[in-house]
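Enquirer: sequence plus predicted model, see below.
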Amino acid sequence: MPDRPEIVCICGSTRFVDEMRAANRDLTFAGVIVVAPGEANEVITDEQKAALDALHLRKIDLADRVLIVNPGGYVGESTSREIAYARAAGKPVSFTDPV
């Protein structure tokens, strides 16, 4: 038995915030530590987006694996970069829907 729970980083388009919240809830109730994208209820600047994107890569670094929330198989540009980053770091990547 591991000395700590598994850590999963959730990635996906911000248009799927409800689906990411559901995945977060389900994983948390399953005893998993979840790191997920930050949420903003207002328009953010390009500088803020760049900072959040960089921070999310650090979250991937912390994770044991990455879960891509991709209803209908949708994977956007930012999520594609995160998938490539995770794979280059040797992190297992899984998807909620077929790609």
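Expert: Now that the structure is in, tell me what you want to look at.
Enquirer: switch to C-alpha atoms for all contacts and neighbour counts from now on
Expert: Fine.
Enquirer: packing partners for the helix or strand residue 11 falls within?
Expert: In the assignment (DSSP states H and E), residue 11 maps to strand 7-12. Under the contact criterion of 3 or more C-alpha pairs under 8 Å, 6 or more residues apart in numbering; DSSP states H and E, strand 7-12 touches helix 17-29, strand 33-35, helix 46-62, strand 65-69, helix 77-88.
Enquirer: most tightly packed of the ones you listed?
Expert: Burial of these is given as mean neighbour count (mean count of other C-alpha atoms under 10 Å); strand 65-69 ranks first at a mean of 23.
Enquirer: from the chain's centre, how far out does it sit?
Expert: The chain centroid and the centroid of strand 65-69 are separated by 5 Å under C-alpha atoms, centre = their mean, to the nearest Å.
Enquirer: likewise stretch 64-72?
Expert: Here stretch 64-72 is found 6 Å from its chain centre; the criterion is C-alpha atoms, centre = their mean.
Enquirer: put this next to the previous one:
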Amino acid sequence: MSSTQPLTPEEKLADAKRQLGLPHIVVICGSTRFMTEMTEADLRETRAGKIVVKPGFDMKSPHELWSDPVEAEALKARLGDLHRAKIRLADEVLVVGDYVGDSTRAEIAYARSLDKPVRFTHPEIAPDA
């Protein structure tokens, strides 16, 4: 009788991605002040044959969807959850920009806790592993 351990959810996801023949998935992280650089990184990673996920928009820019401060805080929390889900889905993280703030630092720590490789467009700003 075999004593194989059941697969973890992460192992099941990796197996499903292999079976589906999905390309490498990279999630872009960083301050939304670098949205232009994120778009450029998206272009380069996509050209290299990778699936790219990144922040969808910049809440620092005015918009009616987050003009109410109470709704904006709730949206910010939901977006944080969504971005952590993107990190779980991805095969690796690409941190864009020459600055790492508290939110990005937390995303890097989260990715590393999941054993996701983390690359930087500016390696000199990488927090210690």
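Expert: Received, thanks. Owing to the predicted nature of the structure, the values given are computational and were not obtained by experimental measurement.
Enquirer: TM-score for these two?
Expert: In this superposition the chains share a TM-score of 0.90, using TM-score structural alignment, normalised by the length of structure 1; 96 aligned residues with a C-alpha RMSD of 1.3 Å.
Enquirer: just to revisit the earlier point, kindly reformat the helices and strands packed on strand 7-12 of structure 1 as a markdown table containing distance to residue 9 of structure 1.
Expert: As requested, these are exported to a markdown table (distance: least, C-alpha to C-alpha, whole Å):
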| stretch | distance to residue 9 of structure 1 |
| --- | --- |
| helix 17-29 | 9 |
| strand 33-35 | 5 |
| helix 46-62 | 6 |
| strand 65-69 | 5 |
| helix 77-88 | 10 |
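Enquirer: quick one, which of those gets closest to residue 98 of structure 1.
Expert: Closest approach to residue 98 of structure 1 among the helices and strands packed on strand 7-12 of structure 1 is made by strand 65-69 (10.3 Å; C-alpha to C-alpha).
Enquirer: superpose on structure 2 and give me the mean offset of the closest one.
Expert: Superposed on structure 2, strand 65-69 of structure 1 shows a mean distance of 0.3 Å to its aligned residues (mean C-alpha distance after the TM-score superposition for structure 1).
Enquirer: relative to structure 2, which residues correspond to that strand?
Expert: Aligned by TM-score structural alignment, strand 65-69 of structure 1 falls on residues 92-96 of structure 2.
Enquirer: circling back: what range in structure 2 matches the strand holding residue 11 of structure 1?
Expert: Mapping strand 7-12 of structure 1 onto structure 2 (TM-score structural alignment) gives residues 25-30.
Enquirer: for stretch 110-122 of structure 2, the distance to its chain's centre please.
Expert: Remark: stretch 110-122 of structure 2 is offset 9 Å from the chain centroid, using C-alpha atoms, centre = their mean.
Enquirer: doesn't residue 54 make contact with residue 38 of structure 1?
Expert: No - Residue 38 of structure 1 lies out of contact with residue 54 (C-alpha atoms under 8 Å); the separation is 11.5 Å.
Enquirer: list residues touching both of the two?
Expert: Common contacts of residue 38 of structure 1 and residue 54 (C-alpha atoms under 8 Å, 6 or more residues apart in numbering): none found.
Enquirer: could you find the counterpart of residue 119 of structure 2 in structure 1?
Expert: Aligned partner of residue 119 of structure 2 by TM-score structural alignment: residue 94.
Enquirer: and for residue 83 of structure 2?
Expert: Per TM-score structural alignment, residue 83 of structure 2 is aligned with residue 56.
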